[in-house]
Structure formats: C-alpha cells, structure tokens
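**Student:** this one's sequence-less:
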C-alpha cells in the first residue's frame, strides 16, 4: 500500500475544482482496503471515498484519508438461461463497461451510455437514463467493511434503491467500499424505448425496431448534444434531481404554469423536469463568479474556467431559492457537496 501526500484532486473531479488531499491511497483490490483498515493510524482516520469524481463538488481541501477507487477488471462470470452475468471492477469507467458489453454481443445497458463516473459509484447514486436504472440490471455487488475489513456481498433488495438514492448514501454511507459490481443482462434482450427522445429518434430515422448498438449510438448522440464533455467544460452532468410530486401538487403547478414538463410515475405521482423550471426562472446561461448554467441545458452547471467550490455552492443555492419562490418546490442537488 502506497500512501501519497499532498495530492491535488483537481484532475480527479469532473468539475475541475481545486482541492488537495492531505493523504491519498489508491485502492485496486479488497486487500488494499484491508491494509487501510489494519493500519494503526489510517484505520482510525476519517475516510472519503472517491471514484470518478463526477458526483462531487469539492469546496475545501480534504483532511480525511481519500480512498481513490481504481479496482480494474471486466469479465463474464455466468451464463444462465435467463441472463448473462458480467462483473466489473469498481474503478472501471461506467461508459467503458457499457461499450465493452456491446462489443461482447451482450446488450442490456445501452440506454445508460455516456453516463459519467465509475462502476463502483453507479449503485450509490442508482444512476439511470432513458428509461433504465442500475437497479434494473444489478445482480449483486461486493463491499469491504471499513471497520472489520470483511468482504460482504449485497443483493438488490439489500441496497434500498430509490430515485438517485441507495443504502450507500444513507445507512452505509462511509462505512464500506464497493469493489466489484455484477450486472444481469436479460435473455432474450428487449429494447427499452418508452422515452420521448428515443421516440423522436425512431420517428426521425424511420427505424422503429432498433438494435442495441443503434440505441447506444442514439443515446450517445442525444447526450452529447445536451451535455458538455467534462474534459472540455468542467461539470457533473445533471446537477439537480427531477422532483417527484403528488398528482394534486402537479395539478396546482400546471394551473399556474400549463407548459411545465411533467411525467406520470407508476405509483400515481408525477416527476417534474427540473431543467425546465430552472430555465423558466431565467437561469440558463447565467453566471456567478466562475460557475455558470449551461446554455444548452439548464439542469447542468459548468465551470467557466477557474471556478472554486464555493462559487458552485452559491450558484446552486440561488437557483434553489428561485425555483422555490416560483413553484414552491425545493430542488435537491445530485452531487455531494464536500
């Protein structure tokens, strides 16, 4: 185990915010985590788990021990009648996993192409896009307990998945490290197409029976048109969750703003488009300090160049207050503010 000191975290967060870790350990296996746990000093130290840095806003230097998750590996672990099970190391880039499965002729994750971040972070946030979420494909995952050093396998019903939520953001927050994740790719494959942007692609192309590779290409095209590349413009993707409201609340808001974009949910509630509300409040393209709202998609906050975490925090709070003042809805940020 190598302990690095005074490490800049700017390359390790997709918003490109300046911060430094007093101490950092790169985790490439379960054994690395156990070495940290067994270390006489590091084992007792407060810890911060860092994956791809695509869901974190760093507002300060990190006195905690930063565990940089870099567990590698992609493989097929089982072939069943109903599904193929694939396993990925927690440090693998999420999009690399999606592309790899298609290269192996194993469809099922294509709707979630181009989501930033790592495989290990995907269950924490229950990432999703275009009608599919990680919970829909998760088979199981391995964690290492940060107190005992034991490896524990968890199944979907133990992960308490919700909309951009899981047990790893709540009861297990900071208590374990996800090291490997296994996904269930169903047989036979069925496309997930009930999303407006994909329906538009079908109408535009005349292809109403796309294969998995076509859906992958469509999703990449749609996301690239809406969302800036973090390598070019610092960002964390969608900054706010789309709020879920009751049918009665939705009717009240529609009465005031008939054009608000909303989607019915299976339980009778409605999901409101946070980006539409932010745009309606006049924030698209606006800037506070060096942090701004993306011109093409109001749900995305960006680094105009030289932004610091406090500027992002100030901008986010100002947007939340505007939306609350107009719609009576308190937007919840997706990324963790540290």
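**Tutor:** Sure thing, it's come through. Small disclaimer: the values here were computed from a predicted structure and weren't measured. Residues are numbered from 1 along each chain as shown.

**Student:** Please count neighbours and contacts with C-alpha atoms only from this point.
**Tutor:** OK.

**Student:** Roughly how far does residue 127 sit from residue 37?
**Tutor:** 29 Å (CA to CA, to the nearest Å).

**Student:** Ok, residue 66 next?
**Tutor:** 13 Å.

**Student:** what does residue 273 give?
**Tutor:** 43 Å.

**Student:** quick one: which of those two has more around it?
**Tutor:** residue 37 (21 against 18; other CA atoms under 10 Å).

**Student:** Over to the nearest residue to that one once chain neighbours are set aside. Which of the three states is it?
**Tutor:** Of all residues beyond its chain neighbours, the one nearest residue 37 is residue 43 (4.2 Å), with distances taken as CA to CA, 6 or more residues apart in numbering. The three-state assignment at residue 43 reads helix, by DSSP: H, G, I helix; E, B strand; the rest coil.

**Student:** Tell me, how many residues neighbour residue 80?
**Tutor:** 11.

**Student:** Roughly how far does it sit from residue 90?
**Tutor:** 23 Å.

**Student:** hang on, isn't the residue nearest to residue 37 packed against residue 36?
**Tutor:** Yes - with contact defined as CA atoms under 8 Å, residue 43 reaches residue 36; the gap is 5.5 Å.

**Student:** Could you give the number of residues near the residue nearest to residue 37?
**Tutor:** As a measure of burial, residue 43 has 19 neighbours, counting by other CA under 10 Å.

**Student:** who touches it in this structure?
**Tutor:** For residue 43, the contacting residues are 36, 37, 146, 147, by CA atoms under 8 Å, 6 or more residues apart in numbering.

**Student:** By neighbours, which of those residues wins?
**Tutor:** residue 36 (23 neighbours).

**Student:** What helix or strand is the closest residue to residue 168 other than its chain neighbours located in?
**Tutor:** Leaving aside its chain neighbours, residue 168 sits nearest to residue 124 (5.2 Å; criterion: CA to CA, 6+ apart). Assigned by DSSP states H and E, residue 124 belongs to helix 122-125.

**Student:** what does that helix contact?
**Tutor:** With CA under 8 Å, 6+ apart, helix 122-125 has contacts from 94, 134, 135, 164, 165, 166, 167, 168, 169.

**Student:** Show me where the stretch 1-150 of the chain has its helices.
**Tutor:** With DSSP state H, counting those that start in this stretch as the criterion, the stretch 1-150 of the chain has helices at 30-38, 94-103, 122-125.

**Student:** Next up, a structure to set beside the first:
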C-alpha cells in the first residue's frame, strides 16, 4: 500500500472508540487493516510533519479532547491454527482482533490455556504490551512470539519470549512507548490441558465430573460480570491502578497497622498489595469528583459519570493517589495511558 492509497478522515471522532466514552477528536484519523498500511502511514505522517498515535480498542487510554495529528486504529483481522502436536498447539491472531473473541475462538477449537483471561477488554495487539493478566494467569505464561513494526527501522521484527522482558503488567514495549506497533501474536497452549483453578471462585470447578476450558471461561466471565461494571453500560477503563509491589521496608509498617491487608509474597522478596483494597479502605469506593467517580461495585474502577473529559479523570486519579498515600504511605500508579 502506498501513502496515496491511505484515506485520512478529517475531524476524526474518537468518542465511541474509547471505553471511558470521553469526548475526543483527532485532526485526522485512519483505520489500518493491513501490515503494509502501517509502514505507509508512518511515511505519510513524517512527510506531512504530523504527530501520530496508534489505538486498538481504546480500553487502556485516557484521551485528551483534541489531538492535533493522526490517530490510527489497528483493525487487522485473522485467527489461525499454526501448529498442532501431541504436546501443544500454536495459535496466532492479528493485532486488531478483539481479545475476548480470540479467547472464545481458542476455547471453541477445544484448546485451553487462556480461558482465565476471558472478558478482558481491548485488542490482541495490546495484550502483550500490557502483559494482561487475571485470575492467576497472564499472557507471558503462554507467549510464543509476536511480530511488530519497528517505527525506527521501518521494518518488521519478530520478538521471542526472552526479548519481551515481561513482568507484572509490564513489557519492553512499555519502556519504549511508540516505537513498536504489534502486528500479530502467537501463543503456545499445552496439551493435554491443565485447568488453572487457583483463583478464588474457580477452585470449586475441580469438583465437576467433566471440566473443560469452556466451563472455566464461562465462570471467569460470570465472576467478572458480578464484580466489574460493563464499560458499554458504565464507561470505564477497567482496573485503573496497578496492584503495587513494595519492598519489605514499605510493607512491614503497613501490615503492623493493618494485619488483615491482602498481601502476596513475590519471588524477588517483595510483596504485592491490593490496590482495590487500599482504595476502598481509604473510603473512596463510590466516591464522586465532578463528572468522574469510583465505581461502587469495585474500588479499582474509575467511571465516567457522564460528560467527563480527560482532566476530570486526571483530577480523580490524583485525589485517589494522594488519599491512599496519606493513609497508607503507598504510591499507586495508573494503568491507562493519558494521550
């Protein structure tokens, strides 16, 4: 695809392309359906001297009201079975696929391994960047490889597991924001399948006479729906803060004051705390600040009460962080990117 074949849409409305439903627009917008179009777009943006940003499902962003440049939506599609052996299958999906649809597709094929990650909003391309995780599983557990467009070299690059530097809600792609655009993702799912039932609410599934990935996926979705507001009904960006991982020096005085605080030892000697618990114990569950608020269903979810803008979300986030710091001495960090 050449630059001239790209269709730039002026005054591109993004209000329906972010799960917080923030009113937002871009000077230009474009929907990218092929890998070739990504390279052409970067060349075009450079030639015109326009800033460029890439969006997937808009589920992990807080959009400014105006962006004086080009906003590109990754919309490539395709789900494939790459390899099938006695010990594993390798599946691949294009970056523009809806993540939950990809999970459902693997389960429908009879393949288990990512059913615990069902219901997470966003696209396949965003999943490895954030190293999304839920219910005792994360993308890194089953990662095989990915292909990304390198905006510096203007070429495609394949990443193996050890090149991604995966950690809790982290990857090499977050440390070089804007450099790589994920094109496709491959996952290796083990055979025979072993269910991951460590998380509360899943363990009782072990008593079922016949357990399959579909049953686990359905239970995960049911748990999520019971706890988290649906972004299509109550606009939100999912978990707004990361669970803080703190040092022994930080966690010791906290547990001395609050011995019932949820805490989880990490392999490196640090301790993971529950951001949701910290926020709720700070009296902020259901809190409202202008047009933004904290969900009364789950303290980790920031919601748009109607007509909120990025500044409203930022003000609420700052208030939450300051309140938790004052009460517990623990710093919180946002998951969504402000852009």
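**Tutor:** Sure, I can see it. Source: prediction; values computed, not measured.

**Student:** How much space separates residue 156 of structure 2 from residue 305 of structure 2?
**Tutor:** In terms of CA to CA, residue 156 of structure 2 sits 41 Å off from residue 305 of structure 2.

**Student:** in structure 1, which strand has the most residues?
**Tutor:** strand 176-186 (DSSP state E).

**Student:** if I look at the aligned partner of residue 56 of structure 2 in structure 1, how far off is residue 178 of structure 1?
**Tutor:** For residue 56 of structure 2, the aligned residue in structure 1 is residue 51 (criterion: TM-score structural alignment). Distance of residue 51 of structure 1 to residue 178 of structure 1, computed by CA to CA: 10 Å.

**Student:** Then residue 223 of structure 1?
**Tutor:** Taking CA to CA, one finds residue 223 of structure 1 at 27 Å from residue 178 of structure 1.

**Student:** Give me the more crowded residue out of these two.
**Tutor:** Per other CA under 10 Å, whichever of residue 223 of structure 1 and residue 178 has more neighbours is residue 178, with 27 against 16.

**Student:** contacting residues for the more buried one?
**Tutor:** So residue 178 of structure 1 contacts 90, 120, 121, 141, 142, 143, 144 (CA under 8 Å, 6+ apart).

**Student:** rerun that using 7 Å as the cut-off
**Tutor:** Contacts for residue 178 of structure 1 (CA atoms under 7 Å, 6 or more residues apart in numbering) come out as 90, 120, 142, 143, 144.

**Student:** Now whichever residue in structure 2 pairs up with the first one: closest residue in space that isn't a chain neighbour?
**Tutor:** So the one you mean is residue 90 of structure 1. Taking TM-score structural alignment, the alignment pairs residue 90 of structure 1 with residue 95 from structure 2. Once flanking residues are discounted, residue 95 of structure 2 sits nearest to residue 125: 3.9 Å by CA to CA, 6+ apart.

**Student:** With residue 5 of structure 1 instead?
**Tutor:** Using CA to CA, 6+ apart, the nearest residue to residue 5 of structure 1 is residue 23, at 4.6 Å.

**Student:** I figured the one you found hits residue 2, correct?
**Tutor:** No - here residue 23 of structure 1 lies out of contact with residue 2, judged by CA atoms under 7 Å, at a distance of 10.2 Å.

**Student:** neighbour count winner among those two?
**Tutor:** Neighbours per residue (other CA under 10 Å) separate residue 23 of structure 1 from residue 2, with residue 23 holding more: 18 against 9.

**Student:** For residue 153 of structure 1, the count of nearby residues, please.
**Tutor:** 14.

**Student:** That one: what's its closest spatial neighbour, skipping adjacent residues?
**Tutor:** residue 142 (4.4 Å).

**Student:** got the contact list for the residue nearest to the match of residue 56 of structure 2 when sequence neighbours are not counted?
**Tutor:** In this structure, residue 51 of structure 1 finds its nearest non-sequential neighbour in residue 69, 5.2 Å apart by CA to CA, 6+ apart. By CA under 7 Å, 6+ apart, the contact set of residue 69 of structure 1 is 26, 27, 28, 50, 51, 90, 91.

**Student:** So which of those residues is surrounded by the most neighbours?
**Tutor:** That'd be residue 90 among the contacts of residue 69 of structure 1, by other CA under 10 Å, with 31 neighbours.

**Student:** which residue ranges form the helices in the stretch 151-300 of structure 1?
**Tutor:** Using DSSP H, counting those that start in this stretch, helices in the stretch 151-300 of structure 1 cover 196-205, 212-226, 247-256, 274-280.

**Student:** Return the most buried member of those.
**Tutor:** Most buried of the helices of the stretch 151-300 of structure 1, by mean neighbour count (mean count of other CA atoms under 10 Å): helix 274-280, with a mean of 21.

**Student:** how big is the offset of that helix relative to structure 2?
**Tutor:** By mean CA distance after the TM-score superposition for structure 1, the fitted helix 274-280 of structure 1 averages 0.5 Å away from its aligned residues in structure 2.

**Student:** what's in contact with that helix?
**Tutor:** 240, 241, 242, 243, 260, 261, 297, 298, 299, 319, 323.

**Student:** so how far is residue 325 of structure 1 from the spatially most central residue of structure 1?
**Tutor:** In structure 1, the residue lying closest to the centroid (CA atoms, centre = their mean) is residue 127, at 4.7 Å. To residue 325 of structure 1, residue 127 of structure 1 is 29 Å away according to CA to CA.

**Student:** and what of residue 22 of structure 1?
**Tutor:** 40 Å.

**Student:** can you check residue 91 of structure 1 too?
**Tutor:** From residue 91 of structure 1 to residue 325 of structure 1 the distance is 41 Å (CA to CA).

**Student:** cool, and residue 257 of structure 1?
**Tutor:** 14 Å.
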